[in-house]
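1. Provide a 3D model corresponding to the input given below.
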Amino acid sequence: MSISEIKNEAKRSLNGKWGAAVLVTFIFFLFNTLLSFFGEILIAGGLNEWWNQEQTPIEANLFNIILSIILLPLSTAFYWVFLHVSRHESIKVSQLFTIYSNGKWVLKIIGASILIAIFLVLWSLLLIIPGIIKSFSYSQTFFILRDRPELSILEAITESKKLMKGYKWKFFLMNLSFIGWAILCIFTLGIGLLWLAPYVTTSMAVFYNYLIDHYQDHADKEAII
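-> Below you'll find the predicted structure:
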């Protein structure tokens, strides 16, 4: 499947669901922004104090770090929503937050995010390029965890590396192909991201579906041989 075919499949999957997709994206961005905004105001002691503060207090920085960790499952759920879309399933705003109903899921996603970040930092200590390449290798981890929750974090990372073997360059080019749309979003003051984010994320999900189908076909052929 070519990059253009992947993107066309993403658009077909989103056909008739653009309204819901934009709404989910808007709530996702709004939720992240408002939590950080109101948290900093609360720490500052009020809106006026927050507005007049000359530098961000340490407490606010710590709050943002903790908040970023807490919101990691929400970011993963956002990707999962569009995995549903790529498989022509329904899309609901509630799908963004159901992940928090399972404590094990929350801890697993946070753990996977932190572990991948550590791996990437270690690879980047060598050179920037190896770190970028490894980020492509690990890119399917959270989709895999959605489909195969029985896997451990390291097992999911290993499976991602297997899926991405020989496809990292294609994944890079697919992401690069959206740069023109991203530049246009700047001229819409970011509003265009409400449409671009679903398009990009659904394309990534279609890419993942293609990988697992291709990997399974290859495994079946080897079993026959």
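
2. CA only for contacts and neighbour counts going forward, please
-> Will do.

3. which SSE is Ile91 in?
-> Ile91 belongs to no helix or strand when elements are defined using DSSP states H and E.

4. and it, how many neighbours does it have?
-> Ile91: 19 surrounding residues under other C-alpha atoms under 10 Å.

5. residues touching it, list them.
-> Listed by C-alpha atoms under 8 Å, 6 or more residues apart in numbering, the contact set of Ile91 reads Lys17, Ala20, Ala21, Val81, Phe82, His84, Val85.

6. you'd agree the third one is up against Ala197?
-> What that stands for is Ala21. No: here Ala21 does not reach Ala197: they are 9.0 Å apart, not a contact under C-alpha atoms under 8 Å.

7. The two: which is more packed in?
-> Using other C-alpha under 10 Å as the criterion, Ala21 and Ala197 rank with Ala21 on top: 23 against 19.

8. in the chain, which spans are helices?
-> Shown for the chain, the helices assigned by DSSP state H span residues 3-14, 18-44, 47-52, 58-70, 72-86, 103-126, 128-137, 141-147, 153-164, 168-176, 179-186, 193-224.

9. Another for comparison:
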Amino acid sequence: MKNYELKNLAKDRLEGRYGGAIRVLCLSYLISWLTRLVINNVAGNTMASVYSMTSSRNAAIAVSVFFNGLLLLATVILGVMNAGITLYFLNLASGQQPVVKDLFYGFRNDSKKALGISAALTLCHAVCLWPSQYLFQHFLEAQEARWIMYALIALAIGLCVYVPISLGISLSFYLMLDFPQNSGKETLKLCWRLMRGNRKRLFLLELGFLPLLLLCLLSFGIGFLWLEPYMHMTYTCFFLDMMNPKN
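-> Have a look, this model is predicted:
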């Protein structure tokens, strides 16, 4: 199916059912936001206490590294909810009755597999994009123009690596649900193999959402309440089309 056909199909599947999809996505974002807020607040207070007691910048940096690792671990665990979000939209697309508790499917079933896939997606993002974020943060602290140049170079290199890899494994949670007999590693390999020849399609599909993303920003973020379900359903339709081609 062409991209505009996938988007039209997604609209049809969501007609009259936006409310439940919005609730599930808002709940997942709320849980993630609260978890990160708690970790960041504890990290900031701990760093301030350690520095005031020791007057050692190295000790404060060590605490920061520890909490960054903790935040990375939390991101992997929170990523398991993506298995539940995927299940919710698959049920919605196939005419089944989705429920809010689908969000926690990955914690109740195949949790080890879901954690492995979440770790792969999270580490891909961290390894490719964190260097540029670190360099940009250093620029804000040092206020030296050369650091912003380093950050932009690191970002360009990181995106060149991140985009093809992330596209290649982005549908792994769908395959985890479709092939429950496979291990996490086998699921990632299968996704990588199936996405050959489909990565460009998915990339162009994602680019097609850019105008809507800009409009949502102009609406002070309110539009994201409807755009996020629409995007998730479009990706679900893309997966179903990829697994069941017309020919």
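
10. re the thing from before, tell me which of the helices of structure 1 sits nearest to Gln95 of structure 1.
-> Gln95 of structure 1 lies closest to helix 72-86 among these, at 6.4 Å (C-alpha to C-alpha).

11. residues in structure 2 aligned with the closest one?
-> Aligned using TM-score structural alignment, helix 72-86 of structure 1 spans residues 79-93 in structure 2.

12. Nearest to Phe97 of structure 1 among the helices of structure 1 would be which one?
-> Among the helices of structure 1, helix 72-86 sits nearest to Phe97 of structure 1 (C-alpha to C-alpha), with 6.7 Å.

13. how distant is that closest one from the center of its chain?
-> 7 Å (C-alpha atoms, centre = their mean, to the nearest Å).

14. Show me the contact partners of it.
-> By C-alpha under 8 Å, 6+ apart, the residues outside helix 72-86 of structure 1 that reach it are 9-10, 13-14, 25, 28, 90-92, 95-97, 99-100, 106, 109-110, 113, 142-143, 146, 198, 201-203, 205-206.

15. ChimeraX command for the buried members of the residues you listed?
-> To isolate the buried ones among those in ChimeraX, judged by 16 or more other C-alpha atoms under 10 Å, type:
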select :9,10,13,14,25,28,91,95,96,99,100,106,109,110,113,142,143,146,198,201,202,203,205,206
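
16. Burial check on the aligned residue in structure 2 for Lys162 of structure 1, number of neighbours?
-> In structure 2, the residue matched to Lys162 of structure 1 (TM-score structural alignment) is Arg193. By the measure other C-alpha under 10 Å, the count of residues near Arg193 of structure 2 is 13.

17. Could you single out the most deeply buried of the helices of structure 1?
-> helix 72-86 (a mean of 22; mean count of other C-alpha atoms under 10 Å).

18. in the superposed pair, what's the mean gap between that one and structure 2?
-> Following the fit onto structure 2, the mean deviation recorded for helix 72-86 of structure 1 is 1.8 Å by mean C-alpha distance after the TM-score superposition for structure 1.

19. Identify the residues contacting the residue nearest to Val100 of structure 2 when sequence neighbours are not counted.
-> The shortest distance from Val100 of structure 2 to any non-neighbouring residue, by C-alpha to C-alpha, 6 or more residues apart in numbering, is to Val24 (5.9 Å). In this structure, Val24 of structure 2 makes contact with Ile85, Val100, Leu103, judged by C-alpha under 8 Å, 6+ apart.

20. And these, which is closest to Leu217 of structure 2?
-> Ile85 (23.4 Å).

21. What lines up with the residue nearest to Val100 of structure 2 in structure 1?
-> Val24 of structure 2 maps onto Val24 in structure 1, by TM-score structural alignment.

22. Can you give me the separation between that match and Val206 of structure 1?
-> The gap separating Val24 of structure 1 from Val206 of structure 1 is 19 Å, by C-alpha to C-alpha, to the nearest Å.

23. Phe171 of structure 1 and Phe143 of structure 1, how far apart?
-> Distance of Phe171 of structure 1 to Phe143 of structure 1, given as C-alpha to C-alpha: 15 Å.

24. go on, Leu42 of structure 1?
-> In terms of C-alpha to C-alpha, Leu42 of structure 1 sits 36 Å off from Phe143 of structure 1.

25. From Lys162 of structure 1, how far off is Gln216 of structure 1?
-> The gap separating Gln216 of structure 1 from Lys162 of structure 1 is 12 Å, by C-alpha to C-alpha.

26. Lys221 of structure 1 too?
-> With distances taken as C-alpha to C-alpha, Lys221 of structure 1 is found 17 Å from Lys162 of structure 1.

27. Done for today, thanks.
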